[in-house]
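> Only the shape, not the letters, is given here:
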């Protein structure tokens, strides 16, 4: 079994031993890094299955996603790391397949996961962005857990710090001693191997946990499909850009930190997309409101016209009845007068005869 590593937080008076190796099976080392990554995946799958019914998804969809996403994400994470650290593997290509000691780049893993989720959504005939919004919150949850694998490997740490949680270990000391000149040349930073360093893995673990909570809330409040997906990349990239500036083991492209550059690109791209979608939705809402008012006004106008027409009919009917009554009275009077005229000569005739 590997020797234990003495880790200390001098300003907090904490000191303990850890080992990157958990145990052995058939004389093969099983590392904490791999165990923690596997644990992170299991937690995400269980949580996602529990939530799947709320989003009209069957649990089998979540299982299928993980079965494909897990290996593909690991492959992409490794390829991403190897591409930017090619000098470490060019002379020993078989070492590319040895991931037990770490060497996975999270951005590569995310790219692999997104590609896998896209094809799963298409195959299952699920709206792509709706599926992304469901699945993306579990990514930072997995990251928050997985970062503790970096702790057991004593990697992904930063520059010197005097903050209370500054960390020291034999591994950080050896790394800084061996890479002082490279760090100075690439980053313009002078490091002291004997002083505590930023535990940047811990910073990112806390950041990822906060993003997970935010996205779970955002998933219920989103304005459009794909918004949660966009906010993951914006929030994570902003935090990662800051944390990456503290690290001493960044993947580099010339004099540029790859993760910082990619973070800036993602923030700009997804930020523009969210603004565009929000403006579009707002315009559609105003148009719908205007259309609704126009329709409502039209309905009111029709009702008013119908009421006016009905009133005219009633008025016409009323005057018609009065006219008929007048005509009837006139007819009665005429008939009465006629009768009197006809009757009068007869009476006169009778009188004359009597005489």
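Happy to help now that I have it. In this text, all values refer to a predicted model and were calculated from it rather than measured experimentally. Numbers count the residues shown, from 1 in each chain.

> For the rest of this, base every contact and every neighbour count on C-alpha atoms.
Will do.

> which SS class is the closest residue to residue 59 other than its chain neighbours?
Of all residues not flanking residue 59 in the chain, residue 49 sits nearest, at 5.2 Å (CA to CA, 6 or more residues apart in numbering). Following DSSP: H, G, I helix; E, B strand; the rest coil, we place residue 49 in the helix state.

> from memory residue 49 sits against residue 62, does it?
Yes. Using CA atoms under 8 Å, residue 49 is in contact with residue 62, at 6.2 Å.

> Which one's more surrounded, the two?
Just comparing residue 49 and residue 62: by other CA atoms under 10 Å the higher neighbour count belongs to residue 62, 22 against 17.

> Now do the same contact list for residue 166.
9, 10, 11, 160, 196, 197, 198, 199 (CA atoms under 8 Å, 6 or more residues apart in numbering).

> let's see it at 6 Å
Shown in contact with residue 166 (CA atoms under 6 Å, 6 or more residues apart in numbering): 9, 196, 197, 198.

> Can you report how many residues neighbour the second one?
When you say that, I think you mean residue 196. With other CA under 10 Å as criterion, residue 196 counts 26.

> thought it was touching residue 167?
Yes. Counting by CA atoms under 6 Å, residue 167 is a contact partner of residue 196 at 4.7 Å.

> Which helix or which strand is home to the residue nearest the centre of the chain?
Centroid check for the chain by CA atoms, centre = their mean gives residue 228 as the closest residue, at 0.7 Å. Per DSSP states H and E, residue 228 falls inside helix 227-244.

> let's bring in a second model and compare:
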């Protein structure tokens, strides 16, 4: 059966630009952009809840490197065949700019770093987790654009009216180099753009989180639980479409599908079990209110108390 292609989605001709000896990678730029956006929005949400802006900055300083390291460790463990074994160079395991960060490891690594910072400051974790949940997912959506530039994390041949074109990329000498080369116009495959599906799903869940947070006035980390449940629900099905090499368990089941299912169930159980939780004050503020010079609190942010 054939399907008429109504929308061909082109891949970028390249994902790396060389400025003299410096290689500027789109993947790294997308990750950095996502981090900046997430920190900015988290500050506004946390301050609107009554917290201090500097708490977010201190937490971000610890969480960003911890999240990157944790994400890379998870990726290397679950996709170890890419870095170890015959014909592989283990040094590639530390080349983060080439792509490969596992969200589970990033959340665990970053979460532990934030927990340590807040524990040191004697600040409750729940309000911070609720403030950071939508921004984290927005950052994930922005980061997925990096996969588009890298021509990675796509599905099988598309039988839908749309498809992503994967180009052959070559270096200056004409040798095939899919990661660092430039497209020569040859289309190698037309595939399911699973990176785009996840990006759009993430944006939808971000909107749902903000609306639920505003209308239900969720507290005690329950916005974060919803983020985890919403993300893993979509990731489970998107993962089933992907065809890139991955570690499998229970025969031929991708490990990320299993993790998504387990974490989804855990998040839903926690959300139901904590239904009696209400919002709590993030910090006991002495002097001027959270992050504003005149003690006006959230009024200085231009946002409602629900972010």
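Structure's in. What do you need? Everything quoted here is computed from the prediction, not taken from an experiment.

> For the counterpart of the residue nearest to the centre of structure 1 in structure 2, list the residues it contacts.
Using TM-score structural alignment, the equivalent of residue 228 of structure 1 in structure 2 is residue 223. Listed by CA under 6 Å, 6+ apart, the contact set of residue 223 of structure 2 reads residue 130.

> which stretches of structure 1 form helices?
For structure 1, the helices defined by DSSP state H cover 32-52, 59-84, 106-124, 128-135, 138-146, 148-153, 170-187, 200-221, 227-244, 258-354.

> if you line the two up, which stretch of structure 2 does the fifth one fall on?
Using TM-score structural alignment, the residues of structure 2 aligned to helix 138-146 of structure 1 are 135-143.

> Please apply the same query to the second one.
Helix 59-84 of structure 1 falls opposite residues 53-78 of structure 2 when the two are matched by TM-score structural alignment.

> gap between that stretch and the chain center?
12 Å (CA atoms, centre = their mean, to the nearest Å).

> List the buried residues for that stretch?
53, 55-56, 59-60, 62-64, 66-76, 78 (16 or more other CA atoms under 10 Å).

> Same question for stretch 231-249 of structure 2.
Neighbour-count burial for stretch 231-249 of structure 2 [16+ other CA under 10 Å]: 231, 232, 233, 234, 235, 236, 238, 239, 241, 242, 243, 246.

> Regarding it, how distant is the last residue from the first?
21 Å (CA to CA, to the nearest Å).

> residues making contact with it?
78, 79, 154, 155, 156, 254, 255, 257, 260, 264.

> what's the most distant pair in the residues you listed?
156 and 264 (25.2 Å; CA to CA).

> who has more neighbours, those two?
residue 264 (24 against 16).

> Please report the distance of the closest residue to residue 157 of structure 2 other than its chain neighbours from residue 59 of structure 2.
Nearest in space to residue 157 of structure 2, with sequence neighbours left out and distances taken as CA to CA, 6+ apart, is residue 191 at 4.3 Å. From residue 191 of structure 2 over to residue 59 of structure 2 the distance is 39 Å, taken as CA to CA.

> ok, now residue 169 of structure 2?
According to CA to CA, residue 169 of structure 2 stands 40 Å off from residue 59 of structure 2.

> now do residue 202 of structure 2
Taking CA to CA, one finds residue 202 of structure 2 at 23 Å from residue 59 of structure 2.

> again, but for residue 52 of structure 2
Going from residue 52 of structure 2 to residue 59 of structure 2 by CA to CA gives 11 Å.

> Structure 1: which residue goes with residue 257 of structure 2?
In structure 1, residue 257 of structure 2 lands on residue 260 (TM-score structural alignment).

> Report the separation between the nearest residue to that match once chain neighbours are set aside and residue 266 of structure 1.
Closest residue to residue 260 of structure 1 apart from its sequence neighbours, by CA to CA, 6+ apart: residue 241 at 4.7 Å. Per CA to CA, residue 241 of structure 1 is found 11 Å from residue 266 of structure 1.
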